[in-house]
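1. structure of the sequence below:
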Amino acid sequence: MKIFSQSMSTIETALNQTSLKQKVISQNVANVDTPGYKAKDVKFKDSFESALANNMQTFRTDSRHYELNRQEPNGAEVYAKRGVSFNESGNSVDMDQEMAELAANQIKYNALIDRMSGKFSSLQNVIKGGR
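-> The predicted structure follows:
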């Protein structure tokens, strides 16, 4: 029996992805002065598109409804950024870009934590019987 809804699992997956993005950004920032270091990034779009591309089998109440699948996304892929400029030491970390990505990732993470907190608050309310 599944106690928690699918949305909690989806939020958990998104939190794991933002956590991975945070680690990759932190690694880039830590190696900003390392000669020859190639900046890294994380790809989520491919796993999202592959999940959408799979035809899913679900119960449909109307033939006009889309078919969906409950298959988990393949995950994220960490890769070295391409098409970036290198400084004289061969390093490709751009601190301005990394800080902007860090801020955007932090906003996503905070929104996901807020949503998960709301889910647990709703669950707590149900357990208490609405009191």
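2. going by C-alpha atoms from here, please, whenever you check contacts or count neighbours.
-> Fine.
3. name the nearest residue to the spatially most central residue of the chain, sequence neighbours excluded.
-> When Cα atoms, centre = their mean is applied to the chain, the residue found nearest the centroid is Q17 (3.2 Å). Once its chain neighbours are removed from consideration, Q17 has its nearest residue in A76; the separation is 7.0 Å (Cα to Cα, 6 or more residues apart in numbering).
4. ok now the helix or strand containing the residue nearest to the centre of the chain, how far from the chain's centre?
-> Taking DSSP states H and E as the criterion, Q17 maps to helix 6-30. Helix 6-30 has its C-alpha centroid displaced from the chain centroid by 5 Å (Cα atoms, centre = their mean, to the nearest Å).
5. here is the second sequence; please produce its structure so I can put it next to the first one:
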Amino acid sequence: MFQNLDVFRTAMAMARHAGERQAYSAQNIANADTPGYRAKHLPDFQDTLRGALVTQRATREKHLNGSTERSVQIFETKDEMDPNGNTVSLELEMVTAVNAKREHDRALAIYRNSLSVIRASLGRN
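-> The predicted structure follows:
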């Protein structure tokens, strides 16, 4: 009955997105001194979610339109290059990592609060 609540799917997607952003930020930091490396970033979660809600998406393999996979466009930073062609900004990556942690914490808070609302509605505090 409570397995198909959208709030849980959204919270899970938000936590997954935050994890992916953190992974790209860590990869960018690891390659901060690699010549010619281009920093990779994910768009914000709200932009990703908005795009997913606008486009058609199949729920089963046999559907004619849409696809079952949700693809997120990864974009590379192309401005402010170092002399060696590297586009990683450690300051920007630190901010991105902090924002990813906040996004993940927000997703967990939404999940926890939704569980407490369901427990309260069932009379199981």
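6. ok, back up a step: show me what the residue nearest to Q17 of structure 1 lines up with in structure 2.
-> Using TM-score structural alignment as the criterion, A76 of structure 1 maps onto V72 of structure 2.
7. list the contacts of that match.
-> When contacts are counted by Cα atoms under 8 Å, 6 or more residues apart in numbering, V72 of structure 2 touches L42, P43, T48.
8. how many residues are close by the last one?
-> Translated: T48 of structure 2. In terms of burial, T48 of structure 2 registers 18 neighbours under the definition other Cα atoms under 10 Å.
9. distance of it relative to P35 of structure 2?
-> Applying Cα to Cα, to the nearest Å, the value for T48 of structure 2 to P35 of structure 2 is 30 Å.
10. turn the contacts of V72 of structure 2 into TSV, columns for distance to D105 of structure 2 and secondary structure.
-> As requested, the contacts of V72 of structure 2 are arranged in TSV below (distance: Cα to Cα, whole Å; DSSP: H, G, I helix; E, B strand; the rest coil):
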residue	distance to D105 of structure 2	secondary structure
L42	18	coil
P43	18	coil
T48	18	helix
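11. which helices and strands sit right next to the longest helix along structure 2?
-> Using DSSP state H to assign secondary structure, the helix with the most residues in structure 2 is helix 90-122. Using 3 or more Cα pairs under 8 Å, 6 or more residues apart in numbering; DSSP states H and E as the contact test, the elements touching helix 90-122 of structure 2 are helix 6-30.
12. show me the contact partners of stretch 115-126 of structure 1.
-> Stretch 115-126 of structure 1 is contacted by residues M8, I11, R131 when judged by Cα under 8 Å, 6+ apart.
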